[in-house]
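In: predicted model and sequence follow; I will ask about them next.
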Amino acid sequence: MSRVRVLVRDGCHLCDEAVAVVDRVCAEVGADWETADVDEDQGLRERYGDQVPVTFVDGKQHDFWRVDAVRLRAALGG
């Protein structure tokens, strides 16, 4: 399981921005990360569909809509 998970959807410009921040920060601190398409899972879509992108760190919700690089780096211990 990756330390960071980002719920995204196709065509979401905020998702693209969030993924770029997550990719950069995770590369800096050496953390694994992954994305999941919220529209491919009905439960995720119902719970988080209006909040994408949603970022989780170590299985706990960390952010939604935007990813703050400083907060993410701190959450990852970097």
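Out: Great, that's in hand. Residues are numbered from 1 along each chain as shown.
In: drop to CA atoms for contacts and neighbour counts, all remaining ones
Out: Noted.
In: so what's residue 54 up against?
Out: Neighbour list for residue 54: 6, 7, 8, 48, 61, 62, 63, 64, 65 [criterion: Cα atoms under 8 Å, 6 or more residues apart in numbering].
In: A further structure is provided below for comparison with the first:
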Amino acid sequence: MGVVTTSDAPAPPVVLYGRAGCHLCDDARAVVEAVCAEAGVAWAEVDVDAPGADPVLREQYGEYVPVVTVGGVQQGFWRVDARRLARAVGRISTARADLG
């Protein structure tokens, strides 16, 4: 599981918050990978328990992992619905296209 690092690059629009050894996180990862690949959208994964991880993330998401956010808005937790995620990803993709 990767940890998002801070940089000047914009944050990926889709973020999966989870932890190692979480079977629901494995299931969610497969859904996020498939939906984001189909939409051509970047995503990142954050381990809320990783050394050096923000303790606020553990407090906010720890009992609910996996949690998926799109554009900073929580879209689901525990079980990720592919159709709901695809709609949310589609909305953010459309909004970005309108800005460009």
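Out: Arrived safely. Since we're looking at a predicted model, the values are computed, not measured.
In: give me the TM-score for this pair.
Out: For these two chains in superposition, a TM-score of 0.94 is obtained (TM-score structural alignment, normalised by the length of the first structure); 78 aligned residues with a Cα RMSD of 1.1 Å.
In: hmm, back to that, and which of the contacts of residue 54 of the first structure is nearest residue 14 of the first structure?
Out: residue 65 (6.5 Å; Cα to Cα).
In: chain neighbours aside, what residue packs nearest to the counterpart of the closest one in the second structure?
Out: The equivalent of residue 65 of the first structure in the second structure is residue 78 (alignment by TM-score structural alignment). Distances taken as Cα to Cα, 6 or more residues apart in numbering place residue 66 nearest to residue 78 of the second structure, at 5.2 Å, with adjacent residues excluded.
In: could you do residue 73 of the first structure as well?
Out: residue 25 (6.2 Å).
In: what is the burial count for that neighbour?
Out: Residues within reach of residue 25 of the first structure, counting by other Cα atoms under 10 Å, total 19.
In: return the residue of the second structure aligned against it.
Out: So, by TM-score structural alignment, residue 25 of the first structure is matched to residue 35.
In: which strand or helix spans its match?
Out: Following DSSP states H and E, one finds residue 35 of the second structure within helix 23-39.
In: just checking, what packs against the helix or strand following that helix?
Out: Following helix 23-39 of the second structure in sequence order, the next helix or strand is strand 43-47 (DSSP H and E). In terms of contacts (3 or more Cα pairs under 8 Å, 6 or more residues apart in numbering; DSSP states H and E), strand 43-47 of the second structure is packed against strand 14-18, helix 23-39.
In: most packed of these?
Out: Highest mean neighbour count of those: strand 14-18, a mean of 27 (counted as mean count of other Cα atoms under 10 Å).
In: against the first structure, where does that strand fall?
Out: Aligned using TM-score structural alignment, strand 14-18 of the second structure spans residues 4-8 in the first structure.
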